[in-house]
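Asker: Sequence and computational prediction follow.
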Amino acid sequence: MTVKSSTREAARLEALRQYSILDTPSEQTYDDITDLAAFICDVPIALISMVDLNRQWFKARVGLEVTETSRDVSFCAHAILDKQMLVIHDALEDERFQQNPLVTCAPGIRFYAGVPLVTPEGHALGTLCVIDRQPRELSEQQKNALEALARQVVTQLELKRVSARLANALETIEIMEGLIPICSYCKGMRDDQGYWSTVERFIEQHADVSFTHGVCDRCMRQHFPDVATALLADDPAAATTTDTEDELIE
């Protein structure tokens, strides 16, 4: 059964990209969480799954050899459509999954419980899930523990993202603190490769900023005197402010 896409799918996928987690090597922190999930829930399989556009990729896994599967057959693709835990007690009795090849063939899923990994902005990137090859139930204590572990996964993702942003910010500061060659005539800037560009382009290359353009009062009077006179007529008080600004510039 093909899962319906979330109405916020484009934004969710963009959020997944921003975390830079897809196809990264295994990490002990995430491996430990899946080990704990499998132990607490007493199941043979536990996964941290990230749901990409056409696949689900496993950041950490216990009891499963493959590193990804098609999204079309993914239980987790259903789980991320809600913020609550998805529990399938017996997949053979659920019409959504009865004919799913993950149920009818290896690994022979019968039980599934997945907690969405929801970011602070509300995007479900994937799940922390536990799987069994026979029907079963989870106790309330097991459900609570699984939800707590899912929150720890999100915390780790956030820490990694914030650390990456801080590293980029520090790199930008180091660049901007250095000596920047500026043309004395056109005020263009020269980059590390020796190419000249505008101030706007140089800053956009080294910082996450964008520009909007206008004309200051001094340049307005110099280059567009008719417009400046008209504006002054509409707002006589602007004359005093403009004179003060000119004194500061000079």
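Answerer: Okay, I see it.

Asker: For the rest of this, base every contact and every neighbour count on C-alpha atoms.
Answerer: OK.

Asker: Give the other helices and strands that the longest helix along the chain contacts.
Answerer: In the chain, assigned by DSSP state H, the helix with the most residues is helix 140-177. On a contact count with 3 or more Cα pairs under 8 Å, 6 or more residues apart in numbering; DSSP states H and E, helix 140-177 meets helix 28-41, strand 111-118, strand 124-132.

Asker: got a markdown table for the ones you listed, with mean neighbour count and distance to Thr67 too?
Answerer: Shown next, in a markdown table, are the helices and strands packed on helix 140-177 (neighbours: other Cα atoms under 10 Å; distance: least, Cα to Cα, whole Å):
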| stretch | mean neighbour count | distance to Thr67 |
| --- | --- | --- |
| helix 28-41 | 19 | 13 |
| strand 111-118 | 26 | 17 |
| strand 124-132 | 27 | 14 |
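
Asker: Could you dump the ones you listed into JSON lines with distance to Asn54 added?
Answerer: As requested, the helices and strands packed on helix 140-177 are exported to JSON lines (distance: least, Cα to Cα, whole Å):
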{"stretch": "helix 28-41", "distance to Asn54": "23"}
{"stretch": "strand 111-118", "distance to Asn54": "18"}
{"stretch": "strand 124-132", "distance to Asn54": "13"}
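
Asker: Mind telling me what element Thr69 is part of?
Answerer: strand 68-70 (DSSP states H and E).

Asker: contact partners of that strand?
Answerer: With Cα atoms under 8 Å, 6 or more residues apart in numbering as the contact definition, strand 68-70 has outside contacts at Asn54, Arg55, Gln56, Trp57, Phe58.

Asker: distance between that strand and the chain's centre?
Answerer: 21 Å (Cα atoms, centre = their mean, to the nearest Å).

Asker: then this one, side by side with the first:
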Amino acid sequence: MSSYPELENEIERLQALYELSILDTQPEERFDKITRFAQEYFQCKICLISLVAEDRQWFKSKQGLSACETPRNVSFCTYAIAEEEYLIIPDAHKDIRFANSPLVKGEPFIRAYAGIIIHSPNGYELGTLCIIHDEPREFSEQDIEMLKKFGGMVEQEIKKSANQ
């Protein structure tokens, strides 16, 4: 896997993430409801709320995966937060960035990925709401719109936490 993209605002982005005090917290039903519903809606193997820290991605909510985090250098979500809104990978075997990834070649055998960026209340890229399949999959405009809606729900919950 090639090295991941660096963000221009990485220092400010990480500061916004750490100020939320959400990393390494206990699971919360309000986030788990969103990932369960998204997993059911998309009929996907895995659905995650992934927060991208300095050297890892940590999962605030996870469906279909036992790991709590993965190294950032193998993270699909690291690539997603460098995009404008979302990242779609219909077949990871055919994408040069991911074809040799240990997450593609081994557990969880990622083939298709769709991730929508989750922003902090002040607009920084925190991570993604993502869906993962173990078979190739095309994502329609309707799929992307629904993923955006689920992502908006996550952002609302994060905003509620920031205001408490």
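Answerer: Good, I have the coordinates. Quick caveat: nothing in here was measured; it's all calculated off a predicted structure.

Asker: related to what we said a few turns ago, tell me which of the helices and strands packed on helix 140-177 of structure 1 lies nearest to Gln205 of structure 1.
Answerer: Shortest distance between Gln205 of structure 1 and these, using Cα to Cα, is found for strand 124-132: 29.1 Å.

Asker: on average, how far is the closest one from the matching bit in structure 2?
Answerer: Compared with structure 2 after fitting, strand 124-132 of structure 1 deviates on average by 0.2 Å (mean Cα distance after the TM-score superposition for structure 1).

Asker: Now do that strand: everything it contacts.
Answerer: For strand 124-132 of structure 1, contacts defined as Cα under 8 Å, 6+ apart pick out 12-13, 15-16, 34, 37-38, 41, 43-51, 76-77, 79-81, 83, 109-119, 146, 149-150, 153.

Asker: now do 6 Å
Answerer: 16, 43, 45-51, 80, 111-118, 150 (Cα atoms under 6 Å, 6 or more residues apart in numbering).

Asker: Next, count neighbours for the nearest residue to Asp95 of structure 2 once chain neighbours are set aside.
Answerer: What sits nearest to Asp95 of structure 2 in space, not counting adjacent residues and going by Cα to Cα, 6 or more residues apart in numbering, is Ile89, at 7.5 Å. Neighbourhood size, Ile89 of structure 2 [other Cα atoms under 10 Å]: 21.

Asker: now the one 5 residues further on
Answerer: Neighbour count for Lys94 of structure 2, taken as other Cα under 10 Å: 12.

Asker: Repeat that for Val3 of structure 1.
Answerer: 16.

Asker: That one: what's it in contact with?
Answerer: Listed by Cα under 6 Å, 6+ apart, Val3 of structure 1 has no contact partners.

Asker: Can you verify it is assigned to a strand?
Answerer: No - using DSSP: H, G, I helix; E, B strand; the rest coil, the assignment for Val3 of structure 1 is coil, not a strand.

Asker: Would you tell me what the next helix or strand after the strand holding Thr69 of structure 1 is?
Answerer: Next element after strand 68-70 of structure 1 (DSSP H and E): helix 76-79.

Asker: how far does the helix or strand just after that following helix sit from the chain's center?
Answerer: Once the chain leaves helix 76-79 of structure 1, the next helix or strand it forms, by DSSP H and E, is strand 86-88. For strand 86-88 of structure 1, the separation from the chain centroid amounts to 26 Å (computed by Cα atoms, centre = their mean).

Asker: Have a look at how far, on average, strand 86-88 of structure 1 is from structure 2.
Answerer: Looks like 0.3 Å for strand 86-88 of structure 1 (mean Cα distance after the TM-score superposition for structure 1).

Asker: how about the nearest residue to the spatially most central residue of structure 2, chain neighbours excluded?
Answerer: For structure 2, the residue sitting closest to the mean C-alpha position, by Cα atoms, centre = their mean, is Thr128 at 3.0 Å. Excluding the flanking residues, the one nearest Thr128 of structure 2 by Cα to Cα, 6+ apart is Ile117, at 4.5 Å.

Asker: which residues touch the one you found?
Answerer: Ile81, Glu85, Tyr86, Gly127, Thr128.

Asker: Ok, which of the helices and strands packed on helix 140-177 of structure 1 comes nearest Leu170 of structure 1?
Answerer: It's helix 28-41; of those, that one is closest to Leu170 of structure 1 (Cα to Cα) at 25.7 Å.

Asker: Mind reading off the mean deviation between that closest one and structure 2?
Answerer: Averaged out, helix 28-41 of structure 1 is 0.7 Å away (mean Cα distance after the TM-score superposition for structure 1).
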